[in-house]
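[1] my questions are about this predicted structure, shown below with the sequence.
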Amino acid sequence: MNFKDLARILRISNLLIIIATQLLCWFFLIRPLSNFTATPLFLDFKHTLLLAVATALIAGAGYIINDYFDVKIDAINRPTKSLIGKDINPRTAILFHTFCNVIGLAICAYLSYRLQLISVLLIPVGCTVLLWFYSTHFKRQFIVGNVVVSLLTALSILILLSYEPAAWPLLKSAFPENAQGMVKLNPTWILMTYSGFAFLLTWVREIIKDLEDFKGDAEDGCVTMPIKIGIQKTVWFVQGLLALSVLALSFAIVALFTKGWIFPSIYMIAALILPLVYTLFRINKSIRQEHFARYSKMLKFIMIFGILTLIIFYFY
């Protein structure tokens, strides 16, 4: 197994996105919490970087174990991209999966110890268990697998709140007073909003990936949404979720625009609304695997553009 194979099975680009997302959320949302509370923050840059690396390692272990159990499906859906059993020995894959999980959980345990709050370790442990059962059972079940992945994506953001007790009292109000007595929008609520959109768009993307993988999933006996209710009804369901996403974002943009946040509003329309609307109307005309693969990739970029709004809001 060379470095290229390792990078492919770990989905290095996805892991870098996880790390970058957590660091951006820390810098723009967690760090400013010091303006709202006298309690010292636990998550400094060093602790946040450790948490981000741990999250990425656990996610990487999830990718490996998913590929391990998907050898038969990938041989049909992605014959040229399948690694396990070809370039990577199955035993080596399991050993590396275990290594990533152990190191990731060890880092989380260390942070929990430094925080003197062992209970927060339940989240990374729970994510590890969910990733295993997703690969062995949930992925092949109607809706359940999609929701599990969406939940795990949201938790990759929310885990920052679990490791920052200073944020917990602030969850009670969306508009608390800062240290100067000014009413401000609560950063913790913004973080939860981002995790909510991550959940929704990941759900859409996972269903589209099921449409893309229809043939292999059917051969393996999976009961995904396209197999259970048919491709056309699944596309309608995806369009409904996309319409919900566009509607929610539109309300947010109108609120920002009326408060004078012109440039952020224009950015959100161009980078989020228009691609979502394009996907909403075009996906109904998709009939081939590569069409669905294109929309899956587009949604991934939309999510990245969504995270980048943190930078725009901060400096605007």
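    Received the coordinates, thanks. For clarity, every value in this text was computed on a predicted model and none was experimentally measured. Numbers count the residues shown, from 1 in each chain.
[2] hey, let's count contacts and neighbours off CA atoms from now on
    OK.
[3] so who does Gln239 touch?
    Counting by CA atoms under 8 Å, 6 or more residues apart in numbering, Gln239 touches Leu280, Phe281, Ile283.
[4] of those residues - the most surrounded one?
    Using other CA atoms under 10 Å as the neighbour criterion, Leu280 leads the contacts of Gln239 with 20 neighbours.
[5] surely it meets Leu242?
    Yes: under the criterion of CA atoms under 8 Å, Leu280 makes contact with Leu242 at 6.0 Å.
[6] list the buried residues of stretch 228-236.
    Within stretch 228-236, the residues scored as buried using 16 or more other CA atoms under 10 Å are Ile231, Thr234, Val235.
[7] pull the residues that contact that stretch.
    So stretch 228-236 is contacted by Phe142, Ile207, Leu211, Met225, Pro226, Ile283, Asn284 (CA under 8 Å, 6+ apart).
[8] just the endpoints, please. Distance across stretch 203-220?
    End-to-end distance for stretch 203-220: 22 Å, by CA to CA, to the nearest Å.
[9] tell me which residues in that stretch are buried?
    For stretch 203-220, burial by neighbour count (16+ other CA under 10 Å) applies to 203-214, 216-218.
[10] check the offset of the helix or strand containing Ala293 from the chain's centre.
    In this assignment (DSSP states H and E), Ala293 forms part of helix 289-315. Using CA atoms, centre = their mean, to the nearest Å, the mean C-alpha position of helix 289-315 is found 11 Å from that of the whole chain.
[11] tell me what it is packed against?
    Packing partners of helix 289-315 (3 or more CA pairs under 8 Å, 6 or more residues apart in numbering; DSSP states H and E): helix 12-25, helix 187-212, helix 262-268, helix 274-282.
[12] ok and that helix relative to helix 274-282, angle-wise?
    Using axes from the mean of the first three to the mean of the last three CA atoms, to 10 degrees, the inter-axis angle of helix 289-315 relative to helix 274-282 is 160 degrees.
[13] how about helix 289-315: buried residues?
    289, 291-293, 295-296, 298-299, 302-307, 310.
[14] one more: stretch 15-23?
    Buried residues in stretch 15-23, counted by 16+ other CA under 10 Å: Leu15, Ile18, Ile19, Ala20, Thr21, Gln22, Leu23.
[15] for the first one, which non-adjacent residue is spatially closest?
    Excluding its sequence neighbours, the residue lying closest to Leu15 (CA to CA, 6 or more residues apart in numbering) is Ala56, at 5.1 Å.
[16] next up, a second structure to put side by side with the first:
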Amino acid sequence: MAGNLIIPIFRLVRPKNIFIILATMLGVYYTLAFNNPIVHVSRFDFVLLLLSTSLIAGAGNMINDYFDVKADRVNKPHKLIISKHVKRRWAIILHWVFNFSALIISIYLSSKYSTFWYVFINLLAINTLWFYSVYFKKKIFLGNLIIAIMTGFIPLLALSFFVLSKESGIFNQINGHWYENPEFHIIYLLSFFAMMQNLAREICKDISDIPGDRKIYVKSIPMKYGLKTTKTIVALILSIQILILNIVYPIYELKIGQWTYYILLIALSLNLLIMILMLKNDLFVKYSQSLLKLSMLIGLSALFV
């Protein structure tokens, strides 16, 4: 019986999303630790941070699917897991096991680094994802914005590990101007892009989810304003990213390498292509989610240059 649950549970936590989270945080680690031999932080503790973040994200996916069963029966019956492969009771139990495990890890990290930060941020994430699934996602734009902000915060969470670690040298908060460190520029930029990219993707996803969302009384942008206005909003979000890169980069002389700039430009050029195709063809909207995720992965690779 337990063996039969492994694959459905694995699918339930959405491994692709977990992979992106892990790759993002490891990219920050690579940028700050591997490029600076004088920086020495605990790899074990960073792995624990990766684990706690993944557990909370996985639990968030579970609870979201738990409350979305009625909608998923309409929108994606072939992908329905809860009630079909995993009982609702087991989904709730696993959700709390994952969250409790993440909280234990955060207590350890907070204790070791003499800060309440890890406990606070994990409790905030756990509660936000719960209330998102129950309430926020049904409110127009609010649910999209919350998920986008949480996605954009992931690089900053990894960065905070270096700021709070005494072994991180120049990155430590003891340095009064730690937030101005040139090494952080690329992380700030990617954090903003991750937030905007995910916001566009969440809104596109709402277009595909309209039939099922009606079943659970969700109010989304496409339901209220229609497809044409929704596509215009998504196009505006994608355009802002391109403008930000080309305005902020020269004005503030961001300390990012030439190759990093080109990689970000390629990722945002893909956004431009998505925007053009989406505005020309309504049927393309449902494929835009995958391409937006691809664009995000290309941008993420800039951390490893």
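    Ah, there it is. Quick caveat, the model's predicted, so the values are computed rather than measured.
[17] picking up where we left off before, can you tell which of the helices and strands packed on helix 289-315 of structure 1 is closest to Lys46 of structure 1?
    Shortest distance between Lys46 of structure 1 and these, using CA to CA, is found for helix 12-25: 10.2 Å.
[18] and the helices in structure 2?
    2-12, 15-29, 43-67, 69-75, 88-112, 117-134, 142-164, 185-208, 210-215, 221-251, 258-280, 285-300 (DSSP state H).
[19] next, format those helices as TSV and append distance to Pro37 of structure 2.
    Shown next, in TSV, are these (distance: least, CA to CA, whole Å):
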stretch	distance to Pro37 of structure 2
helix 2-12	37
helix 15-29	12
helix 43-67	14
helix 69-75	49
helix 88-112	23
helix 117-134	26
helix 142-164	14
helix 185-208	19
helix 210-215	51
helix 221-251	27
helix 258-280	21
helix 285-300	23
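[20] between those, which gets nearest to Asn175 of structure 2?
    helix 142-164 (9.3 Å).
[21] alignment lookup: Asn132 of structure 1 to structure 2.
    For residue 132 of structure 1 the amino acid is Trp, not Asn. For Trp132 of structure 1, the aligned residue in structure 2 is Trp130 (criterion: TM-score structural alignment).
[22] could you do Leu247 of structure 1 as well?
    In structure 2, Leu247 of structure 1 lands on Leu243 (TM-score structural alignment).
[23] gap between Ile123 of structure 1 and Leu50 of structure 1?
    15 Å.
[24] ok, back up a step: ok, of the buried residues of stretch 228-236 of structure 1, which one's closest to Val147 of structure 1?
    Checking these against Val147 of structure 1 by CA to CA gives Thr234 as the nearest, at 14.8 Å.
[25] counterpart of that closest one in structure 2?
    Aligned partner of Thr234 of structure 1 by TM-score structural alignment: Thr230.
[26] same thing with Leu10 of structure 1?
    Under the alignment (TM-score structural alignment), Leu10 of structure 1 pairs with Val13 in structure 2.
[27] repeat for Ala56 of structure 1
    That one, Ala56 of structure 1, aligns with Ser54 by TM-score structural alignment.
[28] am I right that its match is in contact with Ile20?
    No: counting by CA under 8 Å, Ser54 of structure 2 does not reach Ile20; the two are 10.1 Å apart.
[29] hmm, back to that, for the match of Trp132 of structure 1, give me its contacts.
    Shown in contact with Trp130 of structure 2 (CA under 8 Å, 6+ apart): Gly60, Ile63, Asn64.
[30] same thing but 10 Å
    Ala59, Gly60, Asn61, Met62, Ile63, Asn64, Phe67, Leu124, Phe136 (CA atoms under 10 Å, 6 or more residues apart in numbering).
[31] same check, this time on Ile84 of structure 1
    Ile84 of structure 1 makes contacts with 5, 9, 64, 67-71, 74, 90-93, as judged by CA under 10 Å, 6+ apart.
[32] could you single out the nearest of those residues to Leu272 of structure 1?
    If you rank the contacts of Ile84 of structure 1 by distance to Leu272 of structure 1 using CA to CA, Ile9 comes first, at 29.1 Å.
[33] neighbours of the closest one, how many?
    23.
[34] and the nearest residue to it once chain neighbours are set aside, how many neighbours?
    Of all residues not flanking Ile9 of structure 1 in the chain, Ile64 sits nearest, at 6.0 Å (CA to CA, 6+ apart). Using other CA under 10 Å, Ile64 of structure 1 is surrounded by 27 other residues.
[35] swap in Asn271 of structure 2?
    Asn271 of structure 2 has 25 neighbours, counted by other CA under 10 Å.
[36] how far away is the closest residue to it other than its chain neighbours from Leu227 of structure 2?
    Counting by CA to CA, 6+ apart, Asn271 of structure 2 lies nearest to Leu238, which is 6.2 Å off, once chain neighbours are set aside. Counting by CA to CA, the gap from Leu238 of structure 2 to Leu227 of structure 2 is 17 Å.
[37] wait, Ala102 of structure 2 sits on Leu51?
    Yes: using CA atoms under 10 Å, Ala102 of structure 2 is in contact with Leu51, at 7.4 Å.
[38] and these two? which has more neighbours close in?
    Of the pair Ala102 of structure 2 and Leu51, Ala102 is the one with more neighbours under other CA under 10 Å, namely 26 against 16.
[39] tell me the contacts of the more buried one?
    With CA under 10 Å, 6+ apart, Ala102 of structure 2 has these contacts: 48-56, 59, 96, 118-119, 122-123, 126.
[40] now Lys172 of structure 1
    Asn186, Thr188, Trp189.
[41] of these, select the buried ones using a ChimeraX command.
    If you want just the buried ones from these in ChimeraX, going by 16+ other CA under 10 Å, the selection is:
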select :186,188,189
